[in-house]
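Sharing a model that was predicted from the sequence below.
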Amino acid sequence: MDPADLADVLSSVREFIRSEVVPLEEQIDEQNEIPASLVEQCKAMGLYGFTIPEEYGGLGLTTAEEVQLVFELGYTTPALRSLFGTNNGIAGHVLLEGATDDQKKAWLPRLASGEVTASFGLTEADAGSDPSTLTTTARRDGSDWVINGSKRYITNAPVADVIMVFARTNPDAPGNRGISTFLVPADTPGLSIGPKDHKMGQFGAWTADVYLDDVRVPADAVIGGEDGIDKGFLTAAKCLAHGRVHIAALCVGMANRLVEESVAFAQTRQAGGKPIATFQLVQGLIADSVTDYYAGRALVLETARAFDAGTDKVAGPSAAKYFCSEMVGRVADRAVQVHGGAGYMRGVAVERFYRDARLFRIYEGTSQIQQVIIARHALGKAARG
């Protein structure tokens, strides 16, 4: 995108976040729902398709451009970004990374406009960071496939129009092999959605279980067609790598907000007749959070640059996601500490962000999975004995 156009997009999103979304954060948290007016504004601004190429109706942002936009989105409740996060991220990238031309033409424009919301159906009760234990199956029946199984904690499942379902198509293949991805419309007979999960935080971002009971789909539902059979894990890995850069940027945006909240409180809260900002121990908390924020931001920008260049699509995204998700947890904890008792009260932004931040160390690969990926990339064969 032309730098001037990108600047306009970032400026518009920044204004939208601060003037329209921030004032509604408490309402979103209490009601567990994003107001319809905000949803429509997000569609009109192109936020449902900022990573989708322009030829399919999206903004076509590079990863380096995307993370700058996500910095802005991270300033407010992560529930807003979750509305369109799956379209731009792990679900939409299933199509971008593995779909046939016909599949892309049929679905990507609808994802980009917000007409369709897509979900990423990989996680199961006993298969999350390690999909080798995935038990959902798909068997051939004539020219069709019949899918059976269940998925857990699927983002946007309650409102999804289509779900990218990962299923084992070759039961004899070891480990992560023998898995394929299926494009399954949510109204397909046999597919049902469980009740919304009641989570610790991130209210307004809906997740739920997905059940597949003899779900019959045609042969062209396989992502990538016949060439895509048994290649689902490779597609998932590519999608998750991009998603990790995205989540890292989101954590940086949230850290920025938490630093601002901490600074503003320290400047105005009085203790002993003077602002607590004059106390060096409080200054130390602020300094550590500012430093964490700067480090995370620089890491994400460099990781995004390398991702676009194709020079690092494995260790860099894992390192960024690992550091930034842990970093924002530290910044949130310090923000509560700076606020003292007020930081533990509902209705105070840092209390809500403290709850919201905890999830980032878990989804799209736990911190421990990122450690394994980073270490194996550095150590090579020696890491595997």
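Happy to help now that I have it.

When you work out contacts or count neighbours from here on, use the C-alpha atoms and nothing else.
Fine.

Contact partners for residue 347?
Neighbour list for residue 347: residue 26 [criterion: Cα atoms under 8 Å, 6 or more residues apart in numbering].

Excluding chain neighbours, what is closest to residue 85?
residue 48 (7.6 Å; Cα to Cα, 6 or more residues apart in numbering).

nope, residue 29 is what I was after
Residue 29's closest residue in space is residue 203 (Cα to Cα, 6+ apart), at 5.1 Å.

Tell me the secondary structure at the one you found.
coil (DSSP: H, G, I helix; E, B strand; the rest coil).

Could I get the contacting residues of it?
28-33, 79.

Distance of it relative to residue 62?
Using Cα to Cα, to the nearest Å, residue 203 is found at 29 Å from residue 62.

just residue 119 next, same as before
Separation of residue 119 from residue 62 (Cα to Cα): 22 Å.

this is the other structure I want to compare:
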Amino acid sequence: MIRINAIPLIASRTFLPRLPRTVRQYTSYNVAVAGLTESQEEFRNVVHDFAQKEIAPRAEEIDKTNHLPEDIFPKLGEMGLLGVTVPEKWGGLGLGYLEHTIAMEELSRASASIALSYGAHSNLMVNQLNRWGTDDQKSEYLPKLLSGEHIGSLAMSEPNAGSDVVSMRTKAELKGGKWILNGSKCWITNAPVSSTFLIYAKSDTSVAPSKGMTAFLVERGFKGFEVGEKLDKFGMRGSPTAELFFDNVEIPEENVLGQVGKGASVLMSGLDLERLVLSGGPLGIMQAALNLTLDYTHERKQFGKKIGTFQLIQGKLADVYTKLSASRSYVYAVARACDAGKVSRQDCAGAILYSSDRAVEVAMEAQQCLGGNGYINDYPAGRLLRDSRLYTVGAGTQEIRRMLIGRGFNELATAEDIRAYNDATINGGVRGLFYGIGLSLPTHYILNSRVTAYRNLPSPAKAFGFVMLIVPCMTITAEKSGEAFTRSQYEGVAKRELDKEAQIEHERWQSLSSVQKLGDWARRHKYGLVGASWVGSLGVAWALVNRNKHQTTSQKVVQARMWAQGLTVGLLMASALLTGFDSSKTEDPRTPHEDHTWRAILESDPHLNEEERKRLHEIKRAVVDRKEQLVKEASNSVSK
């Protein structure tokens, strides 16, 4: 075996185990910077350990053989990772898109191609079925998709309808109670191994392309349905891809996903979340590239030193780390927004646009740091670079993502809006003309009759002064009219957004049980309840202690305060328990730990910002300190 400075070429067998530090010591997450909660960090560690044990050792073989191992998906199913966003009632984990993105990142860190197939299955297929499927459809398809017994695919792209997806030619016609599907699809991830497909087709060619599309659930065994040969790709070789062909495929009516003719809504809403979740892929590739580069540069020696001590190499490492950290922060922030119901098409596109470009740059830097070793397939640098290129063309090209972001800035400026704006400014200018004439005529009459100097001016000079009064009136009125129109447009958009939030809040309220509604009401009026509880408890406590004839008034006051404090805290704890508080996680509320009691009570309240949470923590701390002080005063009174 050829060696370069005693560094073996086969990194996976002899090079990596001799490193002075572990990968996790080099690349541990800063939880405070990543912004993950304790449960999210625990979830990431579980996925990481699974991926490094079950997938990472086979990544090189998977790439060389261009084969997806059959045991991977059942193992992912056992972990529950195939249904991260699916509610627990259907067999999923019931988590959010941030956790889904984290899973995508950690699997990509081990093998980007396995993660791509995972993302196509868990997000493009399973998540869409969960969001749009009927209970019967979920009952029929989700169990096997979540267990990994069946693999799913989404079929959207066609030979002549890639970025311009609404121009697809695959058609579905309703005949005799069944939909007849004809056409073809290409670039379908998981197609060679999938059992269930989500197919988009034109169901009505008489309307606009975006309004005549329908989504269908199609099984591999349907007559007339064929899968083409597996494609030999440049990268992502462990993620099988093929074409699909439909020749009079009969689909039952109950297999329509969503509504007939509303497939565009299913498709477009899914694309935003697809871009977000797949953004975890570039993050994992960058993390793997950073791991590889750090390991190599802290072992490889030149000029008697490890090359990681050279400033040029350190600069490259700094760039790689910064690009990864910036990408991760952006992607995680967008995922949190989506979990809060704020799905932004611009930011979902921006997350994968930015992270995928950075992943290519980071992979190239890793290859450069490895020098000649980075150019041979005994090291994973080449595989990381090849895999990273998929994200610049897959799930929408970089150009389409830039178009979506740019177009988002002009959503208000439609042709109709521009015409309305022009009409508003023209009308304002006409009004200004009449205002100017109305102001100029009296002014001219007064000056001409009372000011001799004005009366002696030549007529052109008087006409010029006449015009100079009219023009500013026209200009000012036109500008004000345009501003008023623009303001009304933004106010309309804001009102629609507020109405949408109000509708979401109303639906959330309707879905709560009576106890949850009571708890929600209590959280909204927490300050008033604390005050009322204190006053009421103080009154009850005073009535009780006042019966004791052997105590002084000051002792009664102290004891009443203590009882009132205890009753108030008890009421708050009872309210917290009714609303889902886990008493097994209680800690001293004055400790700076993230999961202390008071913060745990309020953790699930979506109506509190960070400032309010800190304020409530201060209140709780003051309450506890005051209670201890009262106990000491009572003890001193008794001893005296």
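Arrived safely, thanks for sending. Please read all numbers here as calculations on a predicted model, not as lab measurements.

re the thing from before, if any of the contacts of residue 203 of structure 1 are buried, put those into a ChimeraX selection.
Selection of buried members from the contacts of residue 203 of structure 1 for ChimeraX, criterion 16 or more other Cα atoms under 10 Å:
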select :28,29,32,79
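
which one of the contacts of residue 203 of structure 1 is nearest residue 134 of structure 1?
residue 79 (27.8 Å; Cα to Cα).

aligned partner of the closest one in structure 2?
Aligned by TM-score structural alignment, residue 79 of structure 1 pairs with residue 113 of structure 2.

try residue 70 of structure 1
Looks like residue 70 of structure 1 aligns to residue 104 there (TM-score structural alignment).

That match and residue 75 of structure 2: what is the separation?
Taking Cα to Cα, one finds residue 104 of structure 2 at 15 Å from residue 75 of structure 2.

what about those two, which has more around it?
Using other Cα atoms under 10 Å as the criterion, residue 104 of structure 2 and residue 75 rank with residue 104 on top: 28 against 17.

Could you verify my assumption that the more buried one touches residue 119?
Yes. Contact criterion Cα atoms under 8 Å: residue 104 of structure 2 and residue 119 qualify, at 6.7 Å.

Return the distance of the residue sitting nearest the centre point of structure 2 relative to residue 70 of structure 2.
Closest to where the C-alpha atoms of structure 2 average out (Cα atoms, centre = their mean) is residue 335, at 1.9 Å. In this view, residue 335 of structure 2 and residue 70 of structure 2 are 30 Å apart by Cα to Cα.

do the same with residue 27 of structure 2
From residue 27 of structure 2 to residue 70 of structure 2 the distance is 31 Å (Cα to Cα).

more neighbours, the two?
The neighbour comparison of residue 27 of structure 2 against residue 70 (other Cα under 10 Å) goes to residue 27, with 14 against 11.

correct me, but the more buried one touches residue 291?
Yes. In terms of Cα under 8 Å, residue 27 of structure 2 counts as a neighbour of residue 291; the distance is 6.9 Å.

doesn't residue 336 make contact with residue 97 of structure 2?
Yes. Contact criterion Cα under 8 Å: residue 97 of structure 2 and residue 336 qualify, at 7.4 Å.

ok so the match of residue 79 of structure 1 is a helix residue?
Yes. Read with three-state DSSP, residue 113 of structure 2 is one of the residues of a helix.

any idea which helix or strand carries the counterpart of residue 44 of structure 1 in structure 2?
Counting by TM-score structural alignment, residue 44 of structure 1 lines up with residue 78 in structure 2. Element membership of residue 78 of structure 2 [criterion: DSSP states H and E] is helix 72-79.

Which secondary structure elements does that helix sit against?
helix 135-147 (3 or more Cα pairs under 8 Å, 6 or more residues apart in numbering; DSSP states H and E).

Can you name every helix or strand that the following helix or strand past the helix it packs on contacts?
Using DSSP H and E, the helix or strand that follows helix 135-147 of structure 2 towards the C-terminus is strand 152-155. Strand 152-155 of structure 2 sits against strand 178-189, strand 196-202, with contacts defined as 3+ Cα pairs under 8 Å, 6+ apart.

Tabulate the ones you listed in a markdown table, adding columns for mean neighbour count and distance to residue 431 of structure 2.
Output for those, formatted as a markdown table (neighbours: other Cα atoms under 10 Å; distance: least, Cα to Cα, whole Å):
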| stretch | mean neighbour count | distance to residue 431 of structure 2 |
| --- | --- | --- |
| strand 178-189 | 22 | 59 |
| strand 196-202 | 24 | 51 |
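
in which helix or strand would I find residue 59 of structure 1?
Counting by DSSP H and E, residue 59 of structure 1 is part of no helix or strand.

residue in structure 2 matching it?
Residue 59 of structure 1 maps onto residue 93 in structure 2, by TM-score structural alignment.

how deep is the residue nearest to residue 89 of structure 1 when sequence neighbours are not counted tucked in, by neighbour count?
In space, residue 89 of structure 1 comes closest to residue 243 once its chain neighbours are excluded; the distance is 5.7 Å by Cα to Cα, 6+ apart. By other Cα under 10 Å, 24 other residues sit near residue 243 of structure 1.
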